[in-house]
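Q: 3D, please:
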Amino acid sequence: MLTLRQMTYFVALAEQRSFSAAAEVVHVTQPALSQQIKEMEATLGTRLVERLPRDIRLTRAGQVVLERCHEILAMTRNLEAEIRLSKGLTGRLTLGVIPTIAPYLLPRALTRIKSAALDLDMRVREAQTAELVSSVQNGKLDAAVIALPHDTGGLMAQPLFTDHFLLAGSQSRIEALTAQSAPRPTDLSPDALLLLDEGHCLADQALDVCGLKRTRQTVDLGASSLATLCGLVAQGFGLTFLPEIALCSEMAASPDMAVLRFPEPQPERTVALVRRQSTEVKTWFSELAVLLTEAGEELMVAARARA
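A: Below is the predicted model:
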């Protein structure tokens, strides 16, 4: 009979494409991992892996088994999560947050969560949206905070609050723009825009509201963080879109930066909490959503008082 341990080892091997690397990931010796894979092949009566000099390749049967292992391990993690969180915000909770939200929302949110759920062991992971959605789907995360619109892959999404986009640049550049009628996003020259690099949903959303496509020929794409972007535009290197949630923190870090609001309807994103559809609805999800909403709305109030 196949075991969950064997499936875990096999998935690690398929992902790492190396027995030694896979053994390191699952914290066993290489001979131990190799033996488990051989036993798995013996149980199924077929080869799953072609062993090459410096690589491994899954056989056709191995591809089928890998897909089923992903499904079974995801179901197992889902079951474990439901049991852990069946009594509300207690036990262990794994939460993912995208980089353009995490450094601004988490300090306020975690303080609230800690006060409301003293017995909660929360583990936070910061990653880009596609990775977080995949991790929630396969049970590696219980929930994630992402920004919509974005393909959630069938996950259940609970909107938390609305986060408007502001236009940020140097004092002189913003003053020149406000001396005229306030520009709309579609009025902006692509040559002037600095955006985050590939994989950041904030950049894709900003391009969408400008009616632009993501190409390096039209828009400068390369910064890895909002802090980097804000430092650049504060010194006159173009303009960027700044979400309200980040305004107070980034203006404190880059005091030479100025911002302006777009005319109504202002471009915006919806910050949402997502979970698997299959997860049994318990109080932990709604309790967490309320606490995150309260923290987010506090940040929105502070941002609107400042800009």
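Q: can we go C-alpha only for contacts and neighbour counts from here?
A: Noted.
Q: Could you check how far residue 83 is from residue 12?
A: 25 Å (CA to CA, to the nearest Å).
Q: out of the two, which sits in the busier spot?
A: residue 12 (20 against 12; other CA atoms under 10 Å).
Q: Give me the three-state assignment for the more buried one.
A: Using DSSP: H, G, I helix; E, B strand; the rest coil, the structure places residue 12 in helix.
Q: just the strands in the chain please.
A: All strands of the chain, identified by DSSP state E, fall at 49-51, 56-58, 91-97, 120-126, 143-148, 156-170, 194-196, 220-223, 240-243, 257-261, 268-275.
Q: Also compute the angle for the longest one relative to strand 268-275, please.
A: The one in question is strand 156-170. 140 degrees (axes from the mean of the first three to the mean of the last three CA atoms, to 10 degrees).
Q: Next, the structure of the following sequence, for comparison with the previous one:
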Amino acid sequence: MEITLRQLRYMVALAEEGGFGRAAASVNVSQPALSVQIRELETSLGVELFERRPREVVPTPAGREALIHARRVMEELGELRRISRWRGGLGGRLRLGIIPTVAPYLLPAALPLLRGRDLALDLGVREGQTQALLDELRGGALDAAIVALPIGARDLIEEPLFEDRFLLGGSETQIAALGARPVSPAEMRPDRLLLLEDGHCLTDQALAACALARDSGRLDLRASSLSTLCRLVEEGFGLTLIPELALRVERAAAPGLALRRFSAPEPRRAIGLVRRARSADDGWFSELAQLLSDAGRAEIAHAEALSPPRIAA
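A: Below you'll find the predicted structure:
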């Protein structure tokens, strides 16, 4: 009896759902139909793939080994399907991931460029933290993701888009109290620094820029979004680091937000586009990267107009 793709798909679903009923619902078949396919697969392989317990189903050692190969087959099948989406470059369907500290600032500028390139483009956007996006990218749920670089993974291709410098943000009183001289990130008092909650790469970047540890005694007032942080510091609740990319939007929403450029070299992050190294590419990735880079650089130019960079002496 031959092994079928349907059987492999059902096996993966059963492992992920942990029960025949839930697995059947996830692949839109009846529970008896799924059970029959799993039994036929076990017969073909000559091993028991799952241990049936009263309230759950768990893979056996042989099942865990088989799942590695099944998932690999399903991933390759997904790549074959994705090849048909690209029509000589960027076109067809695109599933794009993007981190929250970039999404609300880059997407409004990038989406018109994408739509102008191909009105028929079927675009899906998933906002999430870096690790979740990389997991979905590796699993085939995303075609590419916009994240902070470097990732440094051998199974991923990275394409830099633009550099995003950090500015110091706070109330007018807080910023004026710093005096007129240039400020270094290393001078930031940890008890006055507000950051995003753990899990956001922007938090790690800000801590690194200020040479601070996670337990450095900073204010226990962390936010889930950059917009919330900007509202808090505008009202005098400490200081925060704000990416240039966000300046136009956040300054418009918080007119009382004061800004200060750091002394050179200004702290910054690199924003880039990543894809799987094994995914097919006939030019769509480079084309997408160029569009995103153009949009990002345009936003950075607006930020420089709002708060001009310091001119080196």
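Q: Do you know the score for how well these two fit?
A: In this superposition the chains share a TM-score of 0.91, using TM-score structural alignment, normalised by the length of structure 1; 306 aligned residues with a CA RMSD of 2.1 Å.
Q: if we can go back for a sec, will you turn the strands of structure 1 into a markdown table that also has distance to residue 26 of structure 1 and mean neighbour count?
A: Shown next, in a markdown table, are those (distance: least, CA to CA, whole Å; neighbours: other CA atoms under 10 Å):
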| stretch | distance to residue 26 of structure 1 | mean neighbour count |
| --- | --- | --- |
| strand 49-51 | 18 | 15 |
| strand 56-58 | 17 | 17 |
| strand 91-97 | 19 | 20 |
| strand 120-126 | 19 | 16 |
| strand 143-148 | 23 | 26 |
| strand 156-170 | 30 | 21 |
| strand 194-196 | 33 | 24 |
| strand 220-223 | 33 | 16 |
| strand 240-243 | 39 | 25 |
| strand 257-261 | 46 | 21 |
| strand 268-275 | 26 | 22 |
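Q: list the contacts for the closest residue to residue 259 of structure 2 other than its chain neighbours?
A: Of all residues not flanking residue 259 of structure 2 in the chain, residue 169 sits nearest, at 4.7 Å (CA to CA, 6 or more residues apart in numbering). Residues near residue 169 of structure 2 by CA atoms under 8 Å, 6 or more residues apart in numbering: 175, 230, 233-234, 239-242, 257-260.
Q: returning to that earlier point: output the strands of structure 1 in TSV; the columns should cover distance to residue 203 of structure 1.
A: Shown next, in TSV, are these (distance: least, CA to CA, whole Å):
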stretch	distance to residue 203 of structure 1
strand 49-51	40
strand 56-58	36
strand 91-97	16
strand 120-126	17
strand 143-148	11
strand 156-170	11
strand 194-196	5
strand 220-223	8
strand 240-243	8
strand 257-261	18
strand 268-275	12
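Q: Among those, which comes closest to residue 180 of structure 1?
A: Closest to residue 180 of structure 1 of the strands of structure 1 is strand 257-261 (CA to CA; 12.2 Å).
Q: quick one: buried residues of stretch 73-92 of structure 2?
A: 74-75, 79, 82, 85-86, 90-92 (16 or more other CA atoms under 10 Å).
Q: measure that stretch end to end?
A: Taking CA to CA as the measure, stretch 73-92 of structure 2 stretches 23 Å from start to finish.
Q: One more: stretch 119-130 of structure 2?
A: Stretch 119-130 of structure 2 end-to-end distance (CA to CA) = 29 Å.
Q: The closest residue in space to residue 227 of structure 2 that isn't next to it in sequence: neighbour count?
A: In this structure, residue 227 of structure 2 finds its nearest non-sequential neighbour in residue 250, 6.6 Å apart by CA to CA, 6+ apart. Per other CA under 10 Å, the neighbour tally for residue 250 of structure 2 reads 19.
Q: Residue in structure 1 paired with residue 250 of structure 2?
A: The equivalent of residue 250 of structure 2 in structure 1 is residue 250 (alignment by TM-score structural alignment).
Q: what do you get for residue 5 of structure 2?
A: By TM-score structural alignment, residue 5 of structure 2 lines up with residue 4.
Q: which residues touch the closest residue to its match other than its chain neighbours?
A: Of all residues not flanking residue 4 of structure 1 in the chain, residue 73 sits nearest, at 7.3 Å (CA to CA, 6+ apart). Neighbouring residues of residue 73 of structure 1 by CA under 8 Å, 6+ apart: 4, 7-8, 138-139.
Q: Could you pull up the contacting residues of residue 16 of structure 1?
A: Contacts of residue 16 of structure 1 (CA under 8 Å, 6+ apart): residue 22.
Q: change it to 10 Å
A: Residues in contact with residue 16 of structure 1 (CA atoms under 10 Å, 6 or more residues apart in numbering) are 10, 22-25, 55-56.
Q: what's the answer for residue 256 of structure 1, then?
A: Counting by CA under 10 Å, 6+ apart, residue 256 of structure 1 makes contact with 169-172, 230-231, 233-236.
Q: buried residues in stretch 188-198 of structure 2?
A: Under 16+ other CA under 10 Å, the buried positions of stretch 188-198 of structure 2 are 188-190, 192-196.
Q: same deal with stretch 293-307 of structure 1?
A: So stretch 293-307 of structure 1, judged by 16+ other CA under 10 Å, has buried residues 293-297, 299-300, 303.
Q: what residues does it touch?
A: Residues contacting stretch 293-307 of structure 1 (CA under 10 Å, 6+ apart): 101, 104-113, 159-164, 166, 243-249, 251, 258-261, 271-273, 290.
Q: so where do the helices sit in the stretch 1-150 of structure 2?
A: 5-17, 20-26, 31-45, 61-83, 103-117, 130-139 (DSSP state H, counting those that start in this stretch).
Q: Out of these, which is closest to residue 278 of structure 2?
A: That would be helix 61-83 among the helices of the stretch 1-150 of structure 2, by CA to CA, at 8.4 Å.
Q: Can you state the mean residue-to-residue distance of that closest one versus structure 1?
A: Once the two models are superposed, helix 61-83 of structure 2 sits on average 1.6 Å from its counterpart in structure 1 (mean CA distance after the TM-score superposition for structure 1).
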